[in-house]
Every structure is written in structure tokens, then in C-alpha cells.
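[1] Fold the following for me, if possible:
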Amino acid sequence: MKVVVDEDKCVAAGQCVSAAADVFDQREEDGIVVLLEESPPADVADDVRTAAAMCPALAIRIQE
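    A predicted model of the protein is given here:
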């Protein structure tokens, strides 16, 4: 699994951090998504998929 984020699409809702805090964070100054782990381990794959599905701006893509 590879995770790709589009910071330009991000609306700083924070749903990704709620779903997968080991993989996503937010910048302090504006809340835009920060990708912590481009290739997360298999044990958090479901959380990452949930984060992508919950993103209101569709700023997270997953490449299997």
C-alpha cells in the first residue's frame, strides 16, 4: 500500500487523523494534512482506507 495526499485539496477537517493517527497528522498553522508514513504497515491498512473514505475533500489516494 502506498498513500498519496493532495495538500491543495485538503480542507483541514481532521478526519484522517481521527481514523489513522499513526499515518496522518495536521500542520499546526493551518490544519492541512501531513503524511507521516507513505507506506504504512499492513496492521493499519484498514484504518488508512477508512481515513481515505472519510476525507470530505477526497485528498487521500491509496495505491495498492
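[2] alpha carbons only for contacts and neighbour counts from here, please
    Noted.
[3] Going along the chain, name the strands of this protein.
    Per DSSP state E, the chain carries strands over the ranges 2-5, 24-26, 33-35, 60-63.
[4] Highest mean neighbour count out of the ones you listed?
    Across these, averaging neighbours per residue (mean count of other CA atoms under 10 Å) puts strand 33-35 on top, at a mean of 21.
[5] next up, for comparison:
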Amino acid sequence: MKVIVDLQACQGYACCMMEAPAVFDLDESAGKAIVLEETPSDELRTQVEAAARVCPARAITVENG
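    Prediction:
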């Protein structure tokens, strides 16, 4: 699995951080999400998919691979 954040779309709501704190953080100065684990383990799949689902800006893409 690969996680991608569209920084053009990201509005810095930090919902992703709340759902998957091991994978996402927030760049306070830019006000955008940061992907800490671009290829997280499958054990985090449920959290990552939830983060993508709850993102109000729809800025998170999860690719299988």
C-alpha cells in the first residue's frame, strides 16, 4: 500500500492525524499534512483507509501495491 497526500487539495484539517497518527502528521508552518510512512504496513490499512475516508478535502489517496 502507498499513501499519497495531494498538497494542493489538503486544507490542514488534521483528520488524518486523528485516524492514523503513525502515518500522518501536520506541518504547522505550511498547514498541510505530512506522510510519515509512505508505505505503511498492512496492519495500518484500516486506519489509513479511515483517514482517507474522513478527509474533508479528499486529499488522501491509498494505492494498493
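[6] closest one to residue 49 of the first structure among the strands of the first structure?
    Of all those, strand 60-63 sits nearest to residue 49 of the first structure, with 7.4 Å by CA to CA.
[7] most distant residue from the middle of the second structure?
    The centre of the second structure is farthest from one residue, residue 29, which by CA atoms, centre = their mean lies 17.4 Å away.
[8] Please list all residues in contact with residue 52 of the second structure.
    Residue 52 of the second structure is in contact with 16, 58-62, counting by CA atoms under 8 Å, 6 or more residues apart in numbering.
[9] Any chance of JSON lines for the strands of the first structure, columns distance to residue 48 of the first structure?
    Converted to JSON lines, the strands of the first structure look like this (distance: least, CA to CA, whole Å):
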{"stretch": "strand 2-5", "distance to residue 48 of the first structure": "8"}
{"stretch": "strand 24-26", "distance to residue 48 of the first structure": "9"}
{"stretch": "strand 33-35", "distance to residue 48 of the first structure": "11"}
{"stretch": "strand 60-63", "distance to residue 48 of the first structure": "8"}
